[in-house]
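**Student:** The following block contains a protein sequence and its predicted model.
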Amino acid sequence: MKKYYSVLSIAGFDGSGGAGIQADIKTISALGAYATTVLTALPVQNTTGVKSIHPIPEEVVANQLDCISEDIPPMAIKIGMVHTPALARVIGDWLKNNPKVPVVFDPVMVASSGDHLIEEETIESIKEHILPFATVLTPNMDEAAILAQKSVKTREEMHSAASYILNQYSFALLMKGGHLDTETLTSYLYLRPNQYVAYDFPKIETRNTHGSGCSLSSALATYLAFGETIENATKKAQDYVHQAILNGKDISTGKGHGPLNHLFNPQKMKIYELV
């Protein structure tokens, strides 16, 4: 029996098409996997920012998770926006009771515009119910600062925050350094406290970075579904996002932070033989 590699995105909506579930579908598809989705929230937003957020009822999210996974079991999972404490519990319970596959969690806490998207109670629920099941966590510097409860503005503070977080959990941590005040964009993959791999890319002068975090986490989940190691999947995912930004840097879409060019080099759907 021939099958596609399936990747499940559990995330919020973006009507402007650049972030959230829409970015995940584009990314997973562009890399040659089959995207399935579970919607967690309906933010009203465009490229200029988030106007309001409307949660999907928790029982509906639970029903979506059961319905999709019983029909098209995922080979990797990307989790994005988790907007309420109850929703974190629902997703955590589902992860606990389902087959173990790689889980990439992008802790969507701060929008590119600087808007805070979730409350402290939700953060605590995420720590308790979702982080124990994560394979890779992909915070930006602002989100790492929230999780570590300390300032994260320099490379040294990135290392300190990573050590604090990884002393509590067993996942790998990819901290994105897009907010570093340097000419080079550096991200760090921490496999354990004080052990890391650095990834350097030249910064691209553009406003079109809306959804880059969503795209990176879903690309990482896709490469893990293909069987790549965490290190290789991280490198390939970051290469993909860098090229997607580079190939869309001069395109005008919307009045704010425009999207990436997710489809700059779409791959054929990858197929494997189920024995």
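**Tutor:** Received it, and whenever you're ready, just let me know what you need.
**Student:** hey, let's count contacts and neighbours off CA atoms from now on
**Tutor:** OK.
**Student:** who's in contact with residue 251?
**Tutor:** Residues in contact with residue 251, defined by Cα atoms under 8 Å, 6 or more residues apart in numbering, are 208, 258.
**Student:** tell me the SS of it?
**Tutor:** coil (DSSP: H, G, I helix; E, B strand; the rest coil).
**Student:** and the gap between the closest residue to residue 73 other than its chain neighbours and residue 85?
**Tutor:** Closest residue in space to residue 73, ignoring its immediate chain neighbours: residue 6 at 7.3 Å, by Cα to Cα, 6 or more residues apart in numbering. Distance from residue 6 to residue 85, counting by Cα to Cα, to the nearest Å: 28 Å.
**Student:** More neighbours: which of these two?
**Tutor:** Set residue 6 next to residue 85 and count neighbours by other Cα atoms under 10 Å: residue 6 wins out with 24 against 20.
**Student:** hang on, isn't that one packed against residue 34?
**Tutor:** Yes. Between residue 6 and residue 34 there is a contact at 4.6 Å, judged by Cα atoms under 8 Å.
**Student:** can you list contacts of the helix or strand where residue 187 lies?
**Tutor:** For residue 187, the host element (DSSP states H and E) is strand 184-192. For strand 184-192, contacts defined as Cα under 8 Å, 6+ apart pick out 162-163, 166, 170-178, 180, 196-203, 231, 234.
**Student:** Which of these fall within strands?
**Tutor:** Applying DSSP state E to the contacts of strand 184-192, the entries found in strands are 172-175, 196-202.
**Student:** ok, back up a step: residues contacting the residue nearest to residue 73?
**Tutor:** By Cα under 8 Å, 6+ apart, the contact list for residue 6 reads 33-36, 72-76, 225.
**Student:** so where do the helices sit in the stretch 101-250 of the chain?
**Tutor:** Assigned by DSSP state H, counting those that start in this stretch, the helices in the stretch 101-250 of the chain fall at 120-129, 141-148, 155-166, 212-225, 230-246.
**Student:** Residues contacting the first one, please?
**Tutor:** Helix 120-129 is contacted from outside by 82-86, 88-89, 91-93, 147, using Cα under 8 Å, 6+ apart.
**Student:** what's the most buried one of the helices of the stretch 101-250 of the chain?
**Tutor:** When you average the neighbours per residue for each of the helices of the stretch 101-250 of the chain (mean count of other Cα atoms under 10 Å), helix 212-225 leads with a mean of 29.
**Student:** dropping in the other structure now:
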Amino acid sequence: MANEFPQVVTIAGTDSGGGAGVMADLKTLQARHVFGQAVIVAVTAQNTLGVQDFMALPTKLIDEQFASLAADLKPRACKTGMLADAEHVHAVVENLKKVDFGPLIVDPVMIAKGGAALLAADAIQTVREELVPLATLVTPNLPEAVALTDRPIESTADMIEAAKLIQQLGAKNVMIKGGHGDNPELASDFVLLADGSHFWLSAPRIATKRTHGTGDTLSACIAAELAKGADLSIAIETGKAFVAAAIKATIQVGHGHGPLNHWVTPSTEVSRDDH
């Protein structure tokens, strides 16, 4: 039967350097044994040293990509990444309302590892008001969570409060990633689920600048596990474990913020704390 194989759509921008964006998403999906598809929102000129330029595609072409996938394929989950500006966020939102691509993972990409803005400042409100309410899961890092809540995050208590505020925006589930935190030993993420339950996921912090594409890889892995039928909390744990392993098993590519190793199997070093 056609379309029985698990499929996931990534809705994002490209990375010509191969480490992040749609490229990282498709590598992750392949590694997790699902069939990856893409709606390209923007094209970047990018390497491990930074983003030199980017151009968002005409929204008509975005509409046509959505329609093309919906006419033939059957995604069981989808994720968003770089969406460029308010116009393109809105275009993606309108298309997501028309199709059934399964659970939606929103990775609210705002700034590249090298510091380049990947989302126009005036688009944050559009993400907050239009995209987040559609999300099955939102996965902001600490700077993105600050932007979404307009509040500083300086402690674990602040992370918990930020998750609650983002959930109040309409997201069913929230994962605040702690990779930008100041704990030298652990990178800890806080997960708040729709039923009010919550837990922390921690992995040993690795001293490396080869972390380009971590957010993309995490959200893509979670989408892949959902497409295969996993429970959300298990999918999140697998995503964390996959990223932890992909950072640890470094590969030497580029002179800046290098990419992850997408050939890995999930790490066993990730711990969960439900308190």
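**Tutor:** Sure, I can see it. Fair warning: this is a prediction, and the values are worked out from it, not measured in the lab.
**Student:** Now the TM-score, please.
**Tutor:** Here the TM-score for the pair of chains, by TM-score structural alignment, normalised by the length of the first structure, is 0.91; 264 aligned residues with a Cα RMSD of 1.7 Å.
**Student:** on that earlier part again, show me just the buried residues among the contacts of helix 120-129 of the first structure.
**Tutor:** Those of the contacts of helix 120-129 of the first structure that meet the buried threshold are 82-86, 88-89, 91-92, 147, by 16 or more other Cα atoms under 10 Å.
**Student:** among the ones in strands among the contacts of strand 184-192 of the first structure, which ones are buried?
**Tutor:** Counted by 16+ other Cα under 10 Å, these give 172-175, 196, 199 as buried.
**Student:** elements contacting the lengthiest strand in the second structure?
**Tutor:** Longest strand of the second structure, by residue count under DSSP E: strand 35-47. If contacts are counted by 3 or more Cα pairs under 8 Å, 6 or more residues apart in numbering; DSSP states H and E, strand 35-47 of the second structure sits against strand 7-13, helix 21-31, strand 50-56, helix 59-72.
**Student:** Mean deviation, that strand versus the first structure?
**Tutor:** The superposed strand 35-47 of the second structure is, by mean Cα distance after the TM-score superposition for the first structure, a mean 0.8 Å from where its aligned residues fall in the first structure.
**Student:** Sort out which residues of that strand are buried, please.
**Tutor:** For strand 35-47 of the second structure, a neighbour-count test (16+ other Cα under 10 Å) marks 35-44, 46-47 as buried.
**Student:** returning to what we had before: closest one to residue 29 of the first structure out of the ones in strands among the contacts of strand 184-192 of the first structure, please.
**Tutor:** Nearest to residue 29 of the first structure out of those is residue 174 (Cα to Cα; 22.5 Å).
**Student:** Chain neighbours aside, what residue packs nearest to that closest one?
**Tutor:** residue 189 (4.3 Å).
**Student:** how about that neighbour, what's its partner in the second structure?
**Tutor:** Using TM-score structural alignment, the partner of residue 189 of the first structure in the second structure is residue 191.
**Student:** Distance of that match relative to residue 39 of the second structure?
**Tutor:** Where residue 39 of the second structure is concerned, residue 191 of the second structure sits at a distance of 28 Å (Cα to Cα).
**Student:** With residue 142 of the second structure instead?
**Tutor:** Per Cα to Cα, residue 142 of the second structure is found 26 Å from residue 39 of the second structure.
**Student:** now swap in residue 167 of the second structure and tell me
**Tutor:** Separation of residue 167 of the second structure from residue 39 of the second structure (Cα to Cα) stands at 26 Å.
**Student:** The closest residue to residue 170 of the second structure other than its chain neighbours - how many residues pack around it?
**Tutor:** Take residue 170 of the second structure and drop its neighbours on the chain: the residue closest to it by Cα to Cα, 6+ apart is residue 133, 4.0 Å away. Counted with other Cα under 10 Å, residues neighbouring residue 133 of the second structure total 20.
**Student:** Check residue 169 of the first structure too.
**Tutor:** By the measure other Cα under 10 Å, the count of residues near residue 169 of the first structure is 15.
**Student:** Same check on residue 111 of the second structure?
**Tutor:** 15.
**Student:** wouldn't it be in contact with residue 120 here?
**Tutor:** No. Residue 111 of the second structure lies out of contact with residue 120 (Cα under 8 Å); the separation is 9.7 Å.
**Student:** Contacts only, for the residue mapped onto residue 81 of the first structure from the second structure.
**Tutor:** With TM-score structural alignment as the criterion, residue 81 of the first structure lines up with residue 82 in the second structure. Residue 82 of the second structure makes contact with 11-13, 21, 41-42, 108-110, 118-119, according to Cα under 8 Å, 6+ apart.
**Student:** what about residue 82 of the second structure, distance to residue 199 of the second structure?
**Tutor:** 27 Å.
**Student:** go on, residue 123 of the second structure?
**Tutor:** Residue 123 of the second structure sits 30 Å away from residue 199 of the second structure, taking Cα to Cα as the criterion.
**Student:** List just the nearest of the contacts of residue 82 of the second structure to residue 264 of the second structure.
**Tutor:** Comparing those against residue 264 of the second structure with Cα to Cα places residue 21 closest, at 18.6 Å.
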